[in-house]
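Student: Would you be able to build a 3D model of this:
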Amino acid sequence: MNIVIVKDYEEMSARAAEHVAEFIRGRSPVTIGLPTGNTPTGMYRRLVEEHRAGKLDFSGVTTFNLDEYRGLAPDHPASFARYIKTNFLDHINIPPGRAHWPSGTGDEAEACREYEAALAAAGGLDLVILGIGVNGHIAFNEPGTSFASRTHVVPLTEETRRIAADGKNFARPEDVPEAGITMGVATIMSAKRVLLLASGPSKARALAAAVAGPVTEDVPASVLQRHDDVTIIADEAAAAGLPA
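Tutor: Okay, the predicted model is just below:
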């Protein structure tokens, strides 16, 4: 496990973008799992800048979003599909049909099967990019999720829904969908390389538990201790609880 500690969010975003850009330049085709939310937004901004400057070609890239809220269509303002299009995909040259996200509507079991099948057809994930929740979740895999899980529907904890109600997309926790569809832990662990990003003091306890605590389903991110190729980029605030 390679841990890179940087000063702040901006430096974390820059280093993450450098890591991803280098990975893409080194191989084609390439399949990448993408996170959403506040943590990766700066990274996406820098990757778009690299593309606009003619320094980064995404024509050989296939993407899969990590998760989605149940009940939200891709064009819903709060959907993760909408987020990734607005912040990233609409500004780069990924070919049509090469960007994927879980279906938040329709038959749940079928949506999970279809997503796993699409991942398999793409040859699996070469790189998966993750954030970490304050409770140690990765994607929407909440504490207690089986390490053997594949793409599945999961109830969201009250804490996750409370944090999501930040006034941007949801005004109140009760406005946040009660469940999400997510790549499972085993799906994530099957990626050839993992990049985890962490920023801010609210992530310090979870990151310390994931890196230095026991490997347990109570802290989903702790499973990354068992992966052979993990890089963590964390700012000083998020890394405050890590062993010296």
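Student: From now on I want contacts and neighbour counts done on CA atoms only, so please keep to that.
Tutor: Fine.
Student: Packing partners of the lengthiest helix in the chain?
Tutor: Assignment by DSSP state H gives helix 9-25 as the longest helix of the chain. The elements that helix 9-25 packs onto, with contact taken as 3 or more C-alpha pairs under 8 Å, 6 or more residues apart in numbering; DSSP states H and E, are helix 41-52, strand 230-235.
Student: can you list the ones you listed in CSV and add distance to Glu110?
Tutor: As requested, the helices and strands packed on helix 9-25 are exported to CSV (distance: least, C-alpha to C-alpha, whole Å):
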stretch, distance to Glu110
helix 41-52, 30
strand 230-235, 31
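Student: Of the ones you listed, which stretch is the most buried?
Tutor: strand 230-235 (a mean of 23; mean count of other C-alpha atoms under 10 Å).
Student: Would you do the same for the sequence below? I want to compare the two.
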Amino acid sequence: METNRLTREEIFKWCSIPKEELKNQEGLKTKLEIRKDKATVMTELGNMMADEVIEHNRQGIPTKWVLPAGPTDEYDIFVDRVNKERIDLKNLWIFHMDEFLDWEGRPLPVADTYESLEGTMNACFYGRIDNELNVPQEQRIWPRIDNIDYADELCENLGGVDTVWAGIGATGLVAFNEAPRSYCYRLSVEEYAQGKTRIVDLNDDSIIAMSQRSFGCCLDRIPPKAITLGFKVMLSAKRAVYMVATGTWKQTVCRILLFSEPTVEYPVTIIPKYVQDVVLYTTEETIDHPMSHETKGW
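Tutor: So this is what the prediction gives:
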């Protein structure tokens, strides 16, 4: 069983590397692509999404993705190309990462509100695609409390997914796969990697982060529970693309995912152990770190 946490010395070392030297370091766990700013990153990613569907359609094979409800800027590019180039999405399967639940573990109303991730995706993604091109309803897979095993079983029947398009949290969450924190039990990396769709309590730091980013740190605005895909679905992927362009908020976790061995303390570090092709797309600001600029010897 995993018992060790990352040491301060390890984290400080990784955070102290100048951004210009990162690609030359030995032992990088992911490929690293640095772009000027968020707009550049998201434009490139939206085009990558469109190109993947076009290529799979050309080959006559389905496209199978895991998608987040944030970040969403890349969807502007993707949707625009779909409508202008008439890209057919009838053979696209989308496993949505997660959905908020209320304090009793029940779904909230589907609406164009922060608390409804399905409503968010309807507004910023599905609702903007021409009907004759759109993803069929039955191929939009949301984790549901009334059929909690459906996504996992369907993913297995489809032979896994092609690409996980993943935002990550400041403490390494992917979807709502957060670090398990309990005095009473612990999980190994291998156990966590086999995690299936489940209901979770959000960690306090995630609630604080989301409330600060969107609601002036009004903690009561953030639902306390969620239903999330586990890593079992996501680790079936051929490729994982991390989309991290939020500046100082993610500077440390980017260093950790580049260098750390797999650890449930930062779940994002588990993905490279199981997915062959993993790449981090980020910005110059996000991949920089203030500790790499500290004056030495004073």
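Student: sorry, back to before: quick one, which of the helices and strands packed on helix 9-25 of structure 1 is nearest to Gly60 of structure 1?
Tutor: Comparison of these against Gly60 of structure 1 by C-alpha to C-alpha identifies helix 41-52 as nearest, at 13.2 Å.
Student: so the closest one versus helix 9-25, what angle?
Tutor: Here helix 41-52 of structure 1 runs at an angle of 50 degrees relative to helix 9-25 (axes from the mean of the first three to the mean of the last three C-alpha atoms, to 10 degrees).
Student: Map Leu34 of structure 1 across to structure 2 for me.
Tutor: When structure 2 is aligned by TM-score structural alignment, Leu34 of structure 1 is paired with Leu67.
Student: Show me the one of the helices and strands packed on helix 9-25 of structure 1 that comes nearest Ser28 of structure 1.
Tutor: helix 41-52 (15.8 Å).
Student: tell me how far that closest one is from the chain's mean position?
Tutor: On the basis of C-alpha atoms, centre = their mean, to the nearest Å, helix 41-52 of structure 1 sits 16 Å off its chain's mean C-alpha point.
Student: go on, stretch 30-50 of structure 1?
Tutor: 9 Å.
Student: Out of the helices and strands packed on helix 9-25 of structure 1, which gets nearest to Asp126 of structure 1?
Tutor: The nearest among the helices and strands packed on helix 9-25 of structure 1, by C-alpha to C-alpha, is strand 230-235 at 12.1 Å.
Student: picking that back up, what's the longest helix of structure 1 aligned against in structure 2?
Tutor: Under TM-score structural alignment, helix 9-25 of structure 1 corresponds to residues 38-54 of structure 2.
Student: what's the average distance of that stretch to structure 1?
Tutor: With mean C-alpha distance after the TM-score superposition for structure 1, stretch 38-54 of structure 2 departs from structure 1 by a mean of 1.1 Å once superposed.
Student: Which positions within that stretch qualify as buried?
Tutor: 38, 41-47, 49-50, 53-54 (16 or more other C-alpha atoms under 10 Å).
Student: Give me the residues contacting it.
Tutor: 35, 63, 73-78, 81-82, 87, 89, 92, 243, 245-246, 281-283 (C-alpha atoms under 8 Å, 6 or more residues apart in numbering).
Student: from the middle of its chain, how far away would that stretch be?
Tutor: 15 Å.
Student: circling back: same for the next helix or strand after the longest helix of structure 1, what does it pack against?
Tutor: Remark: after helix 9-25 of structure 1, the chain's next helix or strand is strand 30-34, criterion DSSP states H and E. Secondary-structure packing of strand 30-34 of structure 1 (3+ C-alpha pairs under 8 Å, 6+ apart): strand 61-65, strand 127-130.
Student: now the angle between strand 61-65 and strand 30-34 of structure 1, please.
Tutor: 20 degrees.
Student: average gap between strand 30-34 of structure 1 and structure 2?
Tutor: Mean for strand 30-34 of structure 1 is 0.9 Å (mean C-alpha distance after the TM-score superposition for structure 1).
Student: Show me what that strand is in contact with.
Tutor: Applying C-alpha under 8 Å, 6+ apart, the contact partners of strand 30-34 of structure 1 are 24, 60-66, 122-130.
Student: would you turn the buried residues of stretch 38-54 of structure 2 into JSON lines with distance to Arg221 of structure 2?
Tutor: What follows is those, written out as JSON lines (distance: C-alpha to C-alpha, whole Å):
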{"residue": "Lys38", "distance to Arg221 of structure 2": "27"}
{"residue": "Val41", "distance to Arg221 of structure 2": "29"}
{"residue": "Met42", "distance to Arg221 of structure 2": "28"}
{"residue": "Thr43", "distance to Arg221 of structure 2": "31"}
{"residue": "Glu44", "distance to Arg221 of structure 2": "33"}
{"residue": "Leu45", "distance to Arg221 of structure 2": "30"}
{"residue": "Gly46", "distance to Arg221 of structure 2": "30"}
{"residue": "Asn47", "distance to Arg221 of structure 2": "34"}
{"residue": "Met49", "distance to Arg221 of structure 2": "32"}
{"residue": "Ala50", "distance to Arg221 of structure 2": "34"}
{"residue": "Val53", "distance to Arg221 of structure 2": "36"}
{"residue": "Ile54", "distance to Arg221 of structure 2": "40"}
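Student: Grab the most central residue of structure 1 for me.
Tutor: The residue lying closest to the centre of structure 1 (C-alpha atoms, centre = their mean) is Pro35, at 2.6 Å.
Student: Was I right to think that residue contacts Ile132?
Tutor: No - contact criterion C-alpha atoms under 8 Å: Pro35 of structure 1 and Ile132 do not qualify, at 10.1 Å.
Student: shared neighbours, these two?
Tutor: Taking C-alpha under 8 Å, 6+ apart as the criterion, Pro35 of structure 1 and Ile132 both touch Ala139.
Student: Excluding sequence neighbours, find me the nearest residue to the alignment partner in structure 1 of Asn203 of structure 2.
Tutor: Aligning on TM-score structural alignment places Asn203 of structure 2 opposite Thr157 in structure 1. Nearest residue to Thr157 of structure 1, sequence neighbours excluded (C-alpha to C-alpha, 6 or more residues apart in numbering): Glu142, at 7.3 Å.
Student: what do you get for Ala191 of structure 1?
Tutor: Using C-alpha to C-alpha, 6+ apart, the nearest residue to Ala191 of structure 1 is Leu125, at 4.6 Å.
Student: Please apply the same query to Ser116 of structure 2.
Tutor: Val110 (5.5 Å).
Student: how much space between the one you found and Asn122 of structure 2?
Tutor: 9 Å (C-alpha to C-alpha, to the nearest Å).
Student: more neighbours, these two?
Tutor: The residue with more neighbours, out of Val110 of structure 2 and Asn122, is Asn122; 17 against 13, by other C-alpha atoms under 10 Å.
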